[in-house]
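In: Let me see the structure of the following:
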Amino acid sequence: MKERKNVYLLPAGDTTLAWYSKAVVEMKKRPTTDPTSWNYQAAMHGFNASLSFWRGAAPLPSQTEQNQYWNQCQHGSWFFLPWHRMYLAYFEQIVAATIVKLGGPADWALPYWNYSDTSNPNARTIPPAFTNPNNATNGLWITGRVSDTIPPRYVTLGALNTIPYTGDGRTSPLGFGGPETGFSHSGGTHGQLESLPHDMVHVAIGGAMGDPRTAALDPIFWLHHANIDRLWQVWLNMAGGRINPNKSSWLDYNFYFHNAAGQSAQFTSKQVEDTRQVLSGYTYQGVPVGGPTLRTANALQNADFSTPLEITAATNQGVTLGSAKTVAHLGLNASPQKAVNLAATTNSAVSKPALTILHFENVTGKGVPPIYDVYLNEPQNGGDKESYYAGSVSFFGVEEASTPSVHQSGSGQHYALDISDLVNKLRSSPNWKDQQLDVSIEPSRAVDADASVNIGRISVYSE
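Out: Presented below is the predicted three-dimensional model:
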């Protein structure tokens, strides 16, 4: 059984990344029509021939083959975690087989990049092997990355505090793994782990990584997703009723891939719940494998996921984001059935703030926008700005989600931020308004000329 190791804890002289680089170079030599080639594997996640990163990829497989195997990544869906686990498993198998053919070790395993490790001052920086040398002689380098280092707020792990696997923050609390869906290649509500840190890391690095249609062309993509896969197991190991879905529509759903021999292969979510049972099996360094398939009533005895949420405030029109700060004013919903004063946000029955979720609905756009930071009731006269920070949104894959296809309607994405603690704190501030919530949205870096974001509605749902 393999152990996927922390890339920053590989010992001196370790050859894991050196062999990975050699395998990438070899896989890039294979034609795009070869399922074990670098291009084919990346296209399974996403592909668009018009994007510059795909220049020179032709000839391509038949359209029938592309329809079955390419553009299959699951986002905004409860399949986000199992699909990417399957994807990594077969990719790792292909790379390992390539390494053996090149004369390398038979036990090669994909490492993971733990960018959230606060004990490592270098954790948020892409490992040096991926940036030095910064030219085509390095199989792990790719042109176009915007940044090699990710700001701290974009790698926090608040998602691990989310107990239910599924949820949308409107009809139920937010979910760790995403909302219950069918096949969902793009669009929809992003689960908490997908929103942060997954999406943030993609967009913060930028370049190929900033767009789902090119992301897997960057070799760091695979270490990033190994870490996301690891965090799924970390979450399952925590107490409090954290369990995977038990519906057959999740457990038995099939996805198709190719193995190291280039033959068609498939997995269901149920088959990949336990990493020790995935292909030849693997574990993560420092992360024991518990019982992810254990689903009992007792596991949920202390968890209440049935909290009814009601809309309490919303914008009256769409919001367009640009290169400067945008402020949206959310007025209280006047409906007698739904009108809940935003000041009444403390649930007296429990010793915690009432659940309050900020939503960005029907988000459409073009290009690769930057991450946007969100603040609530930010004072106009300066002061400690971070005291009003509500979270960030990345809009990873917004252009694809805005384009109608066989996979989605083109209605865009949906992001949600849990603002319960912040709203509860702001209620005592002098600039609190019972009938209005001011939402400030600021780009974290310069906005590309070809990038745009339009939010259909910003709303608040509360207990």
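
In: switch to C-alpha atoms for all contacts and neighbour counts from now on
Out: Will do.

In: residue ranges for the helices of the stretch 101-250 of the chain, please.
Out: Assigned by DSSP state H, counting those that start in this stretch, the helices in the stretch 101-250 of the chain fall at 192-193, 200-205, 220-237, 248-251.

In: which residues sit against the longest one?
Out: Meaning helix 220-237. Contacting residues not belonging to helix 220-237 are listed as 81, 84-85, 88, 110-114, 126, 130, 140, 160, 193, 198, 201, 209, 215-216, 242-243, 284, 287-292 [CA atoms under 8 Å, 6 or more residues apart in numbering].

In: Proceed likewise with the subsequent sequence, for comparison:
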Amino acid sequence: MTVKRTQRKNLLNQSLNDQSSDLYWYNEASKAMRSKDVNDPTSWGWWAAVHQYASNVSQNQYWTSTDVNGERWVTNLDNMDQSGNAQWWAHCPHGDPKFLPWHRAYILAFENALLQVISTLPNAPAQWAMPFWDYTTSGAEGFSLPPAFKVNNNSLYFLNRFLPFSAEQYYSATVTSTVDENFEQYRFAIEGMPHNVVHTGLRGAMRSILTAGLDPIFYTHHCQIDRLWAIWSSISTTTTTYNSDGYFKWLYVEDGIVKAKDAKIALNDCMSTTDIPVTDLSDNLLDTLSYDYETAPFEQQFINSVLTQRTMKAPMASVSSIKGRLPMPEIKTDALEQLIFASSTRQVKVSNSSEQVALKSLEQKSLANTLALTREVSKPEQIHSLTIHIDGVVTDGDSGNYLVILDELDEGSANVQNRWQIGYVSFFGSTVEDGKTALTGGKPMSVRLAVPHEHADQICGQCMNNKRLAVSLVPEYEGADYGVASIEKIVLELKTQK
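Out: Model prediction:
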């Protein structure tokens, strides 16, 4: 019997001791896939390597780690590069338009692998699906690391996680990440918040793209990112998406043995989670996938917060026309005017202590004219967004999260007159190994952080009045063990719309 796919459910409602729960069978499957040759597509190591792996894999503390019984999670690491399987590994795109669709296909292929493994286990259920960790729309219960992932007595435990982790401080920024209806803007935002900050906030293997796929919490995290994308799709009217094909081993059971075929998952409609075709490499259909997610307690509240922010960003002249008719139409990129009006003047290095970076005012006249237009009743030009860009980031050592604060300084001193807490950024993926980062193309990282809309006009006005502004980067927690992040430039960008 092959276990059938069912609705993906919130793991916060599940018990590791309940044999009817998806969490129970996730634990059993991870146990069955452990201690196998990394070249075996039914092994845990294979699917971690599909995401990415370290160049010094046989010396890496996470790739060589053992479970609660002292068994290796992955074996035969010394032969990875000579196995002929490298074509299937290290394909995750980060800092790339394919980030969301590739990971959707990856989780589907991994979920299918677990379904086949579970099918061979005693007392297997009739249905199963990958559970998601809802750290966004399940209230206070969801903010913390789930209990099953905290204790060292099961197969879902992995070393060096930050057990006091909390996602509470990421909630409002995740709402903001969901506001933009342009797909590429949304992808950039959601990859940064909450995707990257949860990775680095958990520490351990999750802190690095090269090791994250080893940790069982990784797949529940990416189920949540996919779910947030599905929620965004359900309330957005965008017609521009980035479709993608993913190439994976597609597992199936024959005569009680799990076997594998070369396959392609074609995401021809990135806005949909139904009727996704899986084909062999000659385009012969192997399967058609459809899935959905269990509704969470505060999901509608989250959606309402997103829709409220969308109306706040609408131009004044159109507010009356969209009242009571949400979601609002997508704002086209070419309808926006862009102005870089403040920038850092030096390279910045930040690690385990706070760093304040002065910004130099630019385009004073243009900024004054732009802000004057936003106050003209007869010319309904509005502030669309104020964004902090942190560009050219590379990290020597482990990456981390930083609270970004915008300060207004007294003239001629470093005394802070006004302070705005903007939100958290993560430099996940910026760590340099063999002369390049783990991002697509090995490029340096860029981060964007939206300034809360209610602060934007005030901040712009202070800069227009020749007030001195500075950006402070504060490590997320005391005693941080971050590597040194080098930043080429920090800028403030203002976008207006008519």
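
In: Whichever of the contacts of helix 220-237 of the first structure end up buried, select them in PyMOL.
Out: The following PyMOL line selects those of the contacts of helix 220-237 of the first structure that are buried, judged by 16 or more other CA atoms under 10 Å:
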select buried, resi 81+84+85+88+110+111+112+113+114+126+130+140+160+193+198+201+209+215+216+242+243+284+289+292
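
In: Deepest in the core, which of the helices of the stretch 101-250 of the first structure is it.
Out: For the helices of the stretch 101-250 of the first structure, average neighbour numbers computed from mean count of other CA atoms under 10 Å are highest in helix 192-193, which has a mean of 28.

In: That one packs against which elements?
Out: Where contact means 3 or more CA pairs under 8 Å, 6 or more residues apart in numbering; DSSP states H and E, helix 192-193 of the first structure is not packed against any helix or strand.

In: Find me the equivalent region of that helix in the second structure.
Out: Mapped onto the second structure using TM-score structural alignment, helix 192-193 of the first structure spans residues 189-190.

In: and if you look at stretch 68-76 of the first structure?
Out: Residue span in the second structure matched to stretch 68-76 of the first structure, by TM-score structural alignment: 87-95.

In: in that stretch, what's buried?
Out: Trp88, Trp89, Ala90, His91, Cys92, Pro93, His94, Gly95.

In: Equivalent analysis for stretch 35-53 of the second structure, please.
Out: Using 16+ other CA under 10 Å as the test for burial, stretch 35-53 of the second structure gives 35-39, 41-53.

In: Over to stretch 422-430 of the first structure?
Out: By neighbour count with 16+ other CA under 10 Å, stretch 422-430 of the first structure contains the buried residues Leu422, Val423, Asn424, Leu426, Arg427.

In: which outside residues touch that stretch?
Out: Here stretch 422-430 of the first structure makes contact (CA under 8 Å, 6+ apart) with Ala343, Thr345, Thr346, Pro353, Thr356, Tyr388, Ala390, Trp432.

In: now do 7 Å
Out: Under the contact criterion CA atoms under 7 Å, 6 or more residues apart in numbering, stretch 422-430 of the first structure has outside partners Ala343, Thr345, Pro353, Ala390, Trp432.

In: what's the offset of that stretch from the middle of its chain?
Out: Centroid displacement of stretch 422-430 of the first structure relative to its chain, using CA atoms, centre = their mean, to the nearest Å, is 30 Å.

In: cool, and stretch 387-405 of the second structure?
Out: The answer for stretch 387-405 of the second structure is 15 Å, by CA atoms, centre = their mean.

In: that older thread, adding distance to Thr166 of the first structure, write the helices of the stretch 101-250 of the first structure out as JSON lines.
Out: Formatted as JSON lines, the helices of the stretch 101-250 of the first structure follow (distance: least, CA to CA, whole Å):
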{"stretch": "helix 192-193", "distance to Thr166 of the first structure": "10"}
{"stretch": "helix 200-205", "distance to Thr166 of the first structure": "20"}
{"stretch": "helix 220-237", "distance to Thr166 of the first structure": "13"}
{"stretch": "helix 248-251", "distance to Thr166 of the first structure": "11"}
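
In: With Thr149 of the first structure as the reference, name the closest of these.
Out: helix 200-205 (7.4 Å; CA to CA).

In: count of neighbours near the counterpart of Ser444 of the first structure in the second structure?
Out: Here Ser444 of the first structure is matched to Glu476 in the second structure, going by TM-score structural alignment. Applying other CA atoms under 10 Å, we find 19 residues neighbouring Glu476 of the second structure.
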